[in-house]
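S.K.: Predicted model and sequence below, questions to follow.
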Amino acid sequence: MQFLGKKRPAPASTERGRQAEDRAWAYLQAQGLRLLQRNYRTPGRGGGEIDLICQAPDGTVVFVEVRSRSSNAFGGAAASIGAAKRARIVFAARHWWLRHGGDRPSRFDVVTVQGQQVQWLPAAFDAA
């Protein structure tokens, strides 16, 4: 689509992230997961955020990080989740459990959206 004689500008980073989350959720839903919460954030500065919190058919609570990249340069989408990011996700998951209680099993999954490809990495990392 043309925009004043030029290519239309790419969507802002937050919009691209939302689009990637939408695609990831559609994929997970087709795999039988049920959405519990989207974009859960801990209060205050420096906390964590979880893109999708789902429930698997077996009752497992699944904390999902969605990563999107346009190419495999610099290791691709999955390689962009470093130790600090994992720690913030685990922190947010613990906070979510404190607010929602329960003793169901849980795991940390990653869904990568790279170009037109969606890849689901169940149990991509643990809380340790």
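M.R.: In hand now; what should we look at? Everything numeric in this text was worked out from a predicted model, so none of it was measured. Numbers count the residues shown, from 1 in each chain.

S.K.: Could you use CA atoms for every contact and neighbour count after this?
M.R.: Will do.

S.K.: contacting residues around F125?
M.R.: Neighbouring residues of F125 by C-alpha atoms under 8 Å, 6 or more residues apart in numbering: 86, 107-109.

S.K.: same deal with D22?
M.R.: Shown in contact with D22 (C-alpha under 8 Å, 6+ apart): no residues.

S.K.: and it, that's in a helix?
M.R.: Yes: if the criterion is DSSP: H, G, I helix; E, B strand; the rest coil, then D22 is within a helix.

S.K.: element containing F91, please.
M.R.: helix 83-100 (DSSP states H and E).

S.K.: Contacts for that helix next, please.
M.R.: For helix 83-100, the external contacting residues (C-alpha under 8 Å, 6+ apart) are 40-42, 47-50, 63, 65, 125, 127.

S.K.: same check, this time on stretch 68-80
M.R.: For stretch 68-80, contacts defined as C-alpha under 8 Å, 6+ apart pick out 17, 20, 67, 110, 112-115.

S.K.: Pick the one among these closest to G101.
M.R.: Nearest to G101 out of the contacts of stretch 68-80 is V110 (C-alpha to C-alpha; 23.2 Å).

S.K.: In addition, the following structure is provided for comparison:
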Amino acid sequence: RRRGYRILARNVRAGGVELDLIVRRGRDLAFVEVKTRSSQRTGLPELAVDFKKQRRLTQGAEAWLRAHRHIGLRPRFDVIACEVSGFKTSQEQWSLRHFKNAFEACETGPSF
């Protein structure tokens, strides 16, 4: 909100897919995937949004747009990567990275 975004939905299901955040600023409509890691053993959080996840997010976004008819807006896909160190201690520190236009909408139809 501090950056001028209006939250339209949180943790909403559309097309069988959970969408973490749907936000709007002006004519921009962002479908935001939030990934959090407390350890880098499993890799950077943003790398968890692989092609398979991108396809599912695209499917969910398409279903949400069909149901809500936000005409004239520019949809995009963002990723917010959260890393926390010292989890559940007095030394807990958070790091956030916001990747705007992190990926393009994927083809969601059947692949032959």
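M.R.: Ah, there it is. Please read all numbers here as calculations on a predicted model, not as lab measurements.

S.K.: Once aligned, what mean separation remains between the helix holding F91 of structure 1 and structure 2?
M.R.: Helix 83-100 of structure 1, aligned to structure 2 and superposed, deviates on average by 0.6 Å (mean C-alpha distance after the TM-score superposition for structure 1).

S.K.: Between all of the contacts of F125 of structure 1, which two are separated the most?
M.R.: Farthest pair in these (C-alpha to C-alpha) is R86 and R107. Separation: 12.3 Å.

S.K.: quick one: the alignment partner in structure 2 of K85 of structure 1 from F31 of structure 2, how far?
M.R.: Counting by TM-score structural alignment, K85 of structure 1 lines up with K53 in structure 2. Distance of K53 of structure 2 to F31 of structure 2, computed by C-alpha to C-alpha, to the nearest Å: 13 Å.

S.K.: Of those two, which one has the most company?
M.R.: Neighbours were counted for K53 of structure 2 and for F31 using other C-alpha atoms under 10 Å; F31 has more, 25 against 14.

S.K.: List the contacts of the more buried one.
M.R.: With contacts defined as C-alpha under 8 Å, 6+ apart, F31 of structure 2 is in contact with 19-23, 61, 75-78.

S.K.: In structure 2, what residue spans correspond to strands?
M.R.: Assigned by DSSP state E, the strands in structure 2 fall at 6-14, 17-25, 28-37, 74-85, 93-103.

S.K.: Pipe the contacts of F125 of structure 1 into JSON lines and attach distance to R99 of structure 1 per row.
M.R.: Converted to JSON lines, the contacts of F125 of structure 1 look like this (distance: C-alpha to C-alpha, whole Å):
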{"residue": "R86", "distance to R99 of structure 1": "20"}
{"residue": "R107", "distance to R99 of structure 1": "17"}
{"residue": "F108", "distance to R99 of structure 1": "18"}
{"residue": "D109", "distance to R99 of structure 1": "21"}
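
S.K.: Most neighbours out of the residues you listed, which is it?
M.R.: Neighbour counts for the contacts of F125 of structure 1, by other C-alpha under 10 Å, peak at F108, which reaches 22 neighbours.
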